[in-house]
Structures are given as C-alpha cells and as structure tokens.
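Student: Fold the following, please.
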Amino acid sequence: MRILIAEDEVHLAEALSQILKKQHYSVDVVHDGRDALDYAMSGIHDLLLLDIMMPELDGISVLKKLRGEGISTPVILLTAKGEITDKVTGLDHGADDYIAKPFSTEELLARIRAALRRKGEVIPEDALTFGDIELNTAHLKLAVRGKELKLNLKESELLELLVTRKQAVTSKEQIIEKLWGFDSDAEYNNVEVYISFLRKKLTFLHSTVRITTIRGVGYVLEVTE
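Tutor: Alright, predicted model coming up:
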C-alpha cells in the first residue's frame, strides 16, 4: 500500500517515512501543499497524511480541493494546533481522522490501520488469500498448504495488488504507479521481471494460482484446476 506524507518539517517527514517503510508501506514525501495536491490528484495513494500548516497551500485547502475533485482517498490530518476549530474544520471538509503532534508511533499506525479499514482495504498486517495461496504482507511470506517462501518487498506489493484487485485485469501502468510512483522512471521490463519472479515462486509451491497475461492489457490472477 502507498502512503503520501505531506509535511514541511523535513526531519519529521523523514522519520515518518522510515517508520512506515519498516511496516512495508510504500511512501512518497512532499514538503508543501502544492506538491501534496499534485501527488494526491494522481489517485495512486491508499492514504494521505497531511500537515495542516504547510507553505504554498495549507492542509485544509489541499483537502477541500481533493474532495471537490472527487478524490476520496482517506486523509489523516497532522497538526500541532490544539484548537478544536481546526479539527472540526478538517472533519467537516472530508478528513477521516486527525492526530496532534507530538504523537506516538503506535498511535499513528493504529489510526492508519483504522482509516484503511474504513475504506475497505485489507491492511498490511493481515493475511490475504486467493485460491490456495496466503500472502502475509507484514512478514513478506507466501504460503501454499503449509509450505512457504520469503518474498522481497516489491514481490509482496505486486502480489498484494493483484490479489486485492481480485479478478480484475491490472495494467503495467497501474503496477508502476502503485509500486514505484507516478513520477518513477521504472519501465515495463521492471514489471515483467517481478511477474516472472512471482510465477516461479507460485510454481515452486505447486500453487493452483496463475498470473495470466492478457495481451495488450495487463495481468490477472486465475485459479487452475
């Protein structure tokens, strides 16, 4: 899952990024409201952490513009302010939650998990299942009928994306945007390499799940008999 951190305090933003990466989230970081809006408008993020006080555009203004454009990505506001009006204004304009600085790592992660649950997403520490496979995204493990293999982060993220999209076809463009970010220089062959890695691991585990290529469209998970 991909999270956007919009925080003008560079050291805090970097600390948050490291915390989330250790939980196996993919992370983008920006330091002003204008960049936050540009990134968030891409629609590739599963959750946004928006600081209220940012240069260019404040967090509330970013939130208003996103909701006005129909972007429903969950938003948690970060604020150092204690005034109840900031919290009420944020919630009234579509924020899903808020957290006042300073905050504990445990509280932040709990609020992120809660926001993702409300959206209907499967949070990373849960086990995802499809056919006979079980993917543990918290520990980067793929299991089939009790036999398991360790995945690297990109393999886990790719398989998670395919599983959560169920039997919808996922294009290479969608995979690149979700796993590397919309401004990444990753290319189609990067996707093909990780698809190949996953196919080999599914075969090794004797899974009935296959990653099928829909020529000219993308990839889809299927269960074979």
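
Student: C-alpha from now on. contacts and neighbour counts both.
Tutor: Will do.

Student: Report how many residues lie close to L16.
Tutor: 18 (other Cα atoms under 10 Å).

Student: which residues touch it?
Tutor: I5 (Cα atoms under 8 Å, 6 or more residues apart in numbering).

Student: From G43, how far out is it?
Tutor: 21 Å (Cα to Cα, to the nearest Å).

Student: likewise K172?
Tutor: Here the criterion is Cα to Cα. By it, K172 lies 16 Å from G43.

Student: what's the answer for K119, then?
Tutor: Noted for K119: a distance of 14 Å to G43, by Cα to Cα.

Student: still on that earlier bit, which of K172 and G43 has more residues huddled nearby?
Tutor: Neighbours were counted for K172 and for G43 using other Cα under 10 Å; K172 has more, 19 against 16.

Student: Second chain to compare with the first, below:
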Amino acid sequence: MAENKGLVLIAEDERHIADLQRRYLSREGFGVHVEADGNEALAAARRLRPVAIVLDIALPGMDGVEICRRLREDGDWTPIVFVTARDEVTDRILGLELGADDYLTKPFSPQELVARVKSLLRRASGPRQDPVHRVGRLVLDTGRRTLRVDGRPVELTTTEFNLLAHLMHHPGQVFSRDQLLARVWGYAGYRDTRVMDVYISQLRAKLGDAGAIRTVRGVGYGMIDDAR
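Tutor: Modelled structure (predicted):
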C-alpha cells in the first residue's frame, strides 16, 4: 500500500466525478474526504485541516468562491484547486483573486488532477535549505515559506509565493507569461494570459510600493533589482 500523503478534501456534488477523483487520489496514497454541500465542505475544511482542497465552484448551499473567501479570511492557506465549468470564466478569475492556487476546467482527466495536487504540495513544502532572498524592502525565506515587507509578515498563497520567489531569484530578468506559467505551475500553453495578469495584480496589491514588479510591454514581467 502507498504511503499516506495526507488528507485531500473534495467538494463536489456530482457523485460520479467525486468517486473518480477519490479513486485516483487514493491510488496515489492520499486519504480522501468528500462533501457534496458547500456548507458541509467549509465545516470539513475547518475540522479536518486537509493538505489540499479540490473545490468545485457550483456547489449547493455555498458556492466554491465563497468557501475560498471564508477560508482565506480565516488565515487558512491550504492549497486549493478550483474545478470550473467552461462558462464560469468570471468565477474562475474571482476565485484566483481570492487566493485559489490552481484550476481545472471540466471535463478533465483524473490523472491531471492528481498531478496538479502533487505539484502544489511539492511547491508548498519547498526545498528547506534554500537561502533567504532580499530584493529592496522584501525578504523572502524559501525554507520557512515566509515573506516580510519592511519587516512585517505578508501572507501569500502557494502560487503567489512561488511566482514571487521565481522573480526574486532572478532580479533584473524579464520572463514571458509562458515562461512563468511553466516555471510556477509546471504547465504552459493552455491558459489565457489573464490568469498570470491576475496573479501579478494580486502580488502588486500585497507588496504595495515595496515590490517593484515591472511590466515590459509585449514581453512579460520581471523584478527590478534596485527597488527601494
């Protein structure tokens, strides 16, 4: 039997989809808890403290966007993979703005879901021996997974942290959206550019004037190395 890798919470009201997700995640050594109602899913997330949450947007009782909002307001930064329908672009973008870490659009393969969950957890744990990185007024500790801006702690989602870490590790360099998607998510070429723009906007809002992420029109994004 595979080593238990922690509990994944699945919030999905379509039973056949939930059963498929449960089966594939279980094969990879994850414990799985399923809820079909949004209110119950939120309660389970708070009670069980899963290592990751697979969260359908269209849930009865309370939708996935509101669940994500409440967890992030609680200070719970458990990695969240949103599951969306093709016509839910607005909700998907809103979910990312609220702190979701990744998303899948129905229909998707269960193997891809497993790959996304494992990828998020690898990035959340991170290499423990990485040095502290300083750019201007930002201090990023990739071992402890912490960020300080002017000495104060700033909370980031898993994906926000990984995106900022990549930019800070390469100050002065400019990366295309595809390069950043490949580096941070491990995938590229299947997302619209709005997703990366959303994450850059979120980082800029959290860093304020201390984080000098610059936009190079027609190219992409980079971190100014002499930010003050």
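
Student: Okay, and T212 of the first structure sits in which element?
Tutor: Secondary structure from DSSP states H and E places T212 of the first structure in strand 209-214.

Student: Can you check which part of the second structure the following helix or strand past that strand sits on?
Tutor: Counting by DSSP H and E, the element after strand 209-214 of the first structure in chain order, helix or strand, is strand 218-223. Under TM-score structural alignment, strand 218-223 of the first structure has no counterpart anywhere in the second structure.

Student: Okay, buried residues for strand 218-223 of the first structure please.
Tutor: G218, Y219, V220, L221 (16 or more other Cα atoms under 10 Å).

Student: Please identify which of the residues you listed is nearest to K154 of the first structure.
Tutor: Closest approach to K154 of the first structure among these (Cα to Cα): Y219, at 16.0 Å.

Student: do you know how far that closest one is from T129 of the first structure?
Tutor: Y219 of the first structure sits at a distance of 18 Å from T129 of the first structure (criterion: Cα to Cα).

Student: Alignment lookup: K154 of the first structure to the second structure.
Tutor: Mapped onto the second structure by TM-score structural alignment, K154 of the first structure lines up with nothing.

Student: I'd guessed K154 of the first structure sits against Y194; true?
Tutor: Yes. Using Cα atoms under 8 Å, K154 of the first structure is in contact with Y194, at 7.5 Å.

Student: which neighbours do those two share?
Tutor: Joint contacts of K154 of the first structure and Y194 (Cα under 8 Å, 6+ apart) do not exist.

Student: what stretch of the first structure lies opposite the helix or strand harbouring D197 of the second structure in the alignment?
Tutor: In this structure, D197 of the second structure sits in helix 194-207 according to DSSP H and E. Alignment of helix 194-207 of the second structure against the first structure: no match, by TM-score structural alignment.

Student: packing partners for that helix?
Tutor: In terms of contacts (3 or more Cα pairs under 8 Å, 6 or more residues apart in numbering; DSSP states H and E), helix 194-207 of the second structure is packed against helix 89-98, helix 158-169.

Student: buried stuff in that helix?
Tutor: For helix 194-207 of the second structure, burial by neighbour count (16+ other Cα under 10 Å) applies to V195, M196, Y199, I200, Q202, L203, R204, L207.

Student: just the buried residues of strand 218-223 of the first structure now: which is nearest S61 of the first structure?
Tutor: Within the buried residues of strand 218-223 of the first structure, the smallest distance to S61 of the first structure is 36.5 Å, found for G218 (Cα to Cα).

Student: what's the neighbour count on D32 of the first structure?
Tutor: Other residues lying near D32 of the first structure total 21 when counted by other Cα under 10 Å.

Student: So which residue is dead centre in the second structure?
Tutor: The residue lying closest to the centre of the second structure (Cα atoms, centre = their mean) is D101, at 1.5 Å.

Student: Just tell me what it corresponds to in the first structure.
Tutor: By TM-score structural alignment, D101 of the second structure lines up with D96.

Student: Could you measure from the residue nearest to its match when sequence neighbours are not counted over to A13 of the first structure?
Tutor: Excluding its sequence neighbours, the residue lying closest to D96 of the first structure (Cα to Cα, 6 or more residues apart in numbering) is V75, at 5.3 Å. For V75 of the first structure, the distance to A13 of the first structure (Cα to Cα) stands at 16 Å.
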